[in-house]
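Student: for reference, the sequence and a predicted model appear below.
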Amino acid sequence: MILLWGVSSDGPLAAVQAALARRGAPVFHLDQRRAAETVLDLRYDETGVSGELTIGADRCTLADVTGVYVRAYDTRALLDADADVALHEHAQNLEGAVQAFLDVTPAKLINPAAAMASNSSKPYQAALIARHGFLTPPTLVTTDPAAAVAFQARHEAVIYKSVSGVRSIVSRLTDDHLDRLDDIAWCPTQFQAQVPGRDFRVHVVGERLFTCEIATEADDYRYAHRQDLAVSITEGHLPEEVAERCRRLAADLGLAFAGVDLRRTPQDEWCCFEVNPSPAFTYYEDLTGLPIAEAVADLLIAQAEERAAASRATKPTAARGQAVGA
């Protein structure tokens, strides 16, 4: 059984669910919007995980779960503001219980919470990235406006963005921002020297790589329309040595599925900005036709097949030549 955790309107989750359906794989969708109907009975002892997940009339035996694709949202953001206190408490307790199950299940997780945590601190993740031979841009995280001004003077072309795992728009720091720099006193902000070059988005799915090449003049290609600029996203190709670095980086971060943001400089060096542990891959898949959802589905199914093979290997068999019914 493959467990999908998220909301039905989420594009990546829906794409993976459709890919699993095409393969005839058994799927149970833990829909966060149906929290009021959901009950989780989780038990864990020396024999392993047991219990049941119930949503209305639908049931999932936890011991049968072999793979989990996590695209969960903050439960608090999904509930109506006027929902009663009891529902809020139930939904948040349910979220904690599901996470407890994911912490102990032997199922293949895409991705474990512990592995995803590195993205919660961009500077911490950058230090991990640098160990794999990628360039990382000179960076300043500060609440001091004077330090930001000095950093800009040193590097001239500078961008700024969120220091946390919360998505933010990458923007160029210009003189128009200087009169608002005092605002960073209340919000630690990340400034980076701007790296010239061509962007690449690499989706690592197990050992498979799906590379997109991005051409644009925008500060942040995801929001090129905000600057009235065009963006072109096509299938790209990496040197094998760079591809292998991407595989090793994702594996060392504990991520079975990751979105790696690269830039190739005019000097043919490779800079890595971030590794996204829950990539919204459908944006790239829709533009390039790369079968990313299919690869994620294959990865989830492979775990089920491995477990079935292991179970067959450990089953006792009758001794050869033994009389039956004697």
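Tutor: Good, I have the coordinates.

Student: only C-alpha atoms for contact and neighbour calcs from this point on.
Tutor: Fine.

Student: okay, strands next: where are they in the stretch 151-300 of the chain?
Tutor: For the stretch 151-300 of the chain, the strands defined by DSSP state E, counting those that start in this stretch occupy 158-162, 171-172, 189-193, 198-205, 208-216, 231-235, 257-264, 270-276.

Student: export these to a markdown table and tack on mean neighbour count and distance to Ala309?
Tutor: As requested, the strands of the stretch 151-300 of the chain are exported to a markdown table (neighbours: other CA atoms under 10 Å; distance: least, CA to CA, whole Å):
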| stretch | mean neighbour count | distance to Ala309 |
| --- | --- | --- |
| strand 158-162 | 20 | 45 |
| strand 171-172 | 17 | 51 |
| strand 189-193 | 21 | 48 |
| strand 198-205 | 23 | 22 |
| strand 208-216 | 19 | 23 |
| strand 231-235 | 16 | 36 |
| strand 257-264 | 23 | 24 |
| strand 270-276 | 22 | 32 |
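
Student: which among those is found nearest to Gln152?
Tutor: Judged by CA to CA, the one of these that comes nearest to Gln152 is strand 158-162, at 6.0 Å.

Student: run the angle between the helix ranked longest in the chain and strand 257-264 for me.
Tutor: Longest helix in the chain, counting residues (DSSP state H): helix 292-314. Orientation check (axes from the mean of the first three to the mean of the last three CA atoms, to 10 degrees): helix 292-314 against strand 257-264 gives 130 degrees.

Student: ok, back up a step: to Ile2, which of the strands of the stretch 151-300 of the chain lies closest?
Tutor: Using CA to CA, the strands of the stretch 151-300 of the chain put strand 257-264 closest to Ile2, at 15.9 Å.

Student: how near is Ala310 to Leu62?
Tutor: 18 Å (CA to CA, to the nearest Å).

Student: please compare the first structure with the one that follows:
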Amino acid sequence: MTTARPVLVITGLYDPTADVVIRELHDRDVPVVRFDSGDFPAVLAVEAEITPNGFVGRLDTPSRTAELADVRSLFYRRPTGFAFPHLDEQDARFATTQARYGLGGVIASLPHCRYVNHPHYIGDAEFKPSGLATAAKAGFLVPPTLITSNPDAARAFIKRNEPVIYKPLSNPVYRLDDVPQVVKVAEVAAEDIDESVAGTAHMFQKRVNKTADIRVTVIGRQVFCVRINSDLLDWRTDYNRLRYTPLSPPAGIEEALYEYMDHFLLLFGAFDFAVDANGQWWFLECNPSGQWYWLEQETGLPMRAAMADLLERKP
């Protein structure tokens, strides 16, 4: 079945946030074609021909066909990677590369599409050093931060800025006894630093003497701020201990948010701030693919409707 002016939703099989947005779009009679790029080529096919007006062709799933020139918007969430388990290692590497640059290149070049967010811009915004530099330029307060592979530089920074926390620059999944694990944010002392720091890049940051955390979700030009109260260094480690309060951002924050978003060409961003005893907001990071629906469930903020408006392309 060919779907007229669809919203494409690209994500893995289990994605409750995508599920609620799709239901909202269905309730508005906005057509949706959902797929996981990891399904290519087994149950997803692509046909794309370049013209002076961009690509024409189609994406085919077992139940839907999306004409490339008619795609209204694309909700890029958390697709799985390409996989070719039936091929040997060398052939699988070649096939994966062709899929990434072929299907991935077509998806990134739809002629009349609104991207939330564009996959290339997500990649740019996921570099924490770039995010911190952009945040400082936009006018946010940014805690003193060091990125280094030099153990002596790390020790000196910690002594100057105690207390200091270690934060991973990215968070690949480790498996211990087949259970997924991630490297957690943790406080670090100068005596904890040894020569293993020289093995790769690390990020150290002065710990904000915080009274609360703030999650700011920006959807288009709508801003949703939630204060998160807990006694945790990293509130993501125990959601059962969190308390939520919607609030309005202080003066200057919205303008800085938009400047940050415009720099990375994002239409969606999940920002994290720490609030100190003086009420100042300290920028920690922005996740261009962050979770947000649980906050609507906790606070009643109309975030699902805002996302559907953005994808529907309401004025």
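Tutor: Yes, it's here. Source: prediction; values computed, not measured.

Student: so which residues of structure 1 form helices?
Tutor: Using DSSP H, helices in structure 1 cover 11-22, 75-78, 85-104, 113-116, 122-130, 145-155, 240-252, 282-288, 292-314.

Student: distance to Gly48 of structure 1 and mean neighbour count for those - can I get that in JSON lines?
Tutor: Shown next, in JSON lines, are the helices of structure 1 (distance: least, CA to CA, whole Å; neighbours: other CA atoms under 10 Å):
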{"stretch": "helix 11-22", "distance to Gly48 of structure 1": "26", "mean neighbour count": "19"}
{"stretch": "helix 75-78", "distance to Gly48 of structure 1": "28", "mean neighbour count": "13"}
{"stretch": "helix 85-104", "distance to Gly48 of structure 1": "8", "mean neighbour count": "15"}
{"stretch": "helix 113-116", "distance to Gly48 of structure 1": "20", "mean neighbour count": "16"}
{"stretch": "helix 122-130", "distance to Gly48 of structure 1": "33", "mean neighbour count": "17"}
{"stretch": "helix 145-155", "distance to Gly48 of structure 1": "52", "mean neighbour count": "15"}
{"stretch": "helix 240-252", "distance to Gly48 of structure 1": "26", "mean neighbour count": "17"}
{"stretch": "helix 282-288", "distance to Gly48 of structure 1": "35", "mean neighbour count": "17"}
{"stretch": "helix 292-314", "distance to Gly48 of structure 1": "14", "mean neighbour count": "17"}
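
Student: got a list of what the spatially most central residue of structure 1 touches?
Tutor: Geometric centre of structure 1, nearest residue: Ser278, 1.3 Å, by CA atoms, centre = their mean. For Ser278 of structure 1, the contacting residues are Arg71, Asn111, Met116, Phe257, Ala258, Gly259, by CA atoms under 8 Å, 6 or more residues apart in numbering.

Student: so how far is Ser109 of structure 2 from the equivalent of it over in structure 2?
Tutor: In structure 2, the residue paired with Ser278 of structure 1 is Ser289, using TM-score structural alignment. From Ser289 of structure 2 over to Ser109 of structure 2 the distance is 19 Å, taken as CA to CA.

Student: trace Leu247 of structure 2 over to structure 1, please.
Tutor: Checking TM-score structural alignment: Leu247 of structure 2 goes with Gly236.

Student: would you confirm that that match contacts Phe200?
Tutor: Yes - the pair Gly236 of structure 1 / Phe200 is scored as a contact, 7.4 Å apart, by CA atoms under 8 Å.

Student: where do the contact lists of the two overlap?
Tutor: Common neighbours of Gly236 of structure 1 and Phe200 (CA under 8 Å, 6+ apart) are Thr211, Cys212, Glu213.

Student: quick one on the thing from earlier: including distance to Val204 of structure 1, could the helices of structure 1 go into a markdown table?
Tutor: Converted to a markdown table, those look like this (distance: least, CA to CA, whole Å):
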| stretch | distance to Val204 of structure 1 |
| --- | --- |
| helix 11-22 | 15 |
| helix 75-78 | 28 |
| helix 85-104 | 22 |
| helix 113-116 | 14 |
| helix 122-130 | 15 |
| helix 145-155 | 32 |
| helix 240-252 | 7 |
| helix 282-288 | 13 |
| helix 292-314 | 9 |
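
Student: can you tell me which of these is nearest to Leu53 of structure 1?
Tutor: Nearest of these (CA to CA): helix 85-104, 9.3 Å.

Student: check the offset of that closest one from the chain's centre.
Tutor: In terms of CA atoms, centre = their mean, to the nearest Å, the centre of helix 85-104 of structure 1 is set 20 Å apart from its chain centre.

Student: how about stretch 157-175 of structure 1?
Tutor: With CA atoms, centre = their mean, you get 20 Å for stretch 157-175 of structure 1.

Student: sounds good, over and out.
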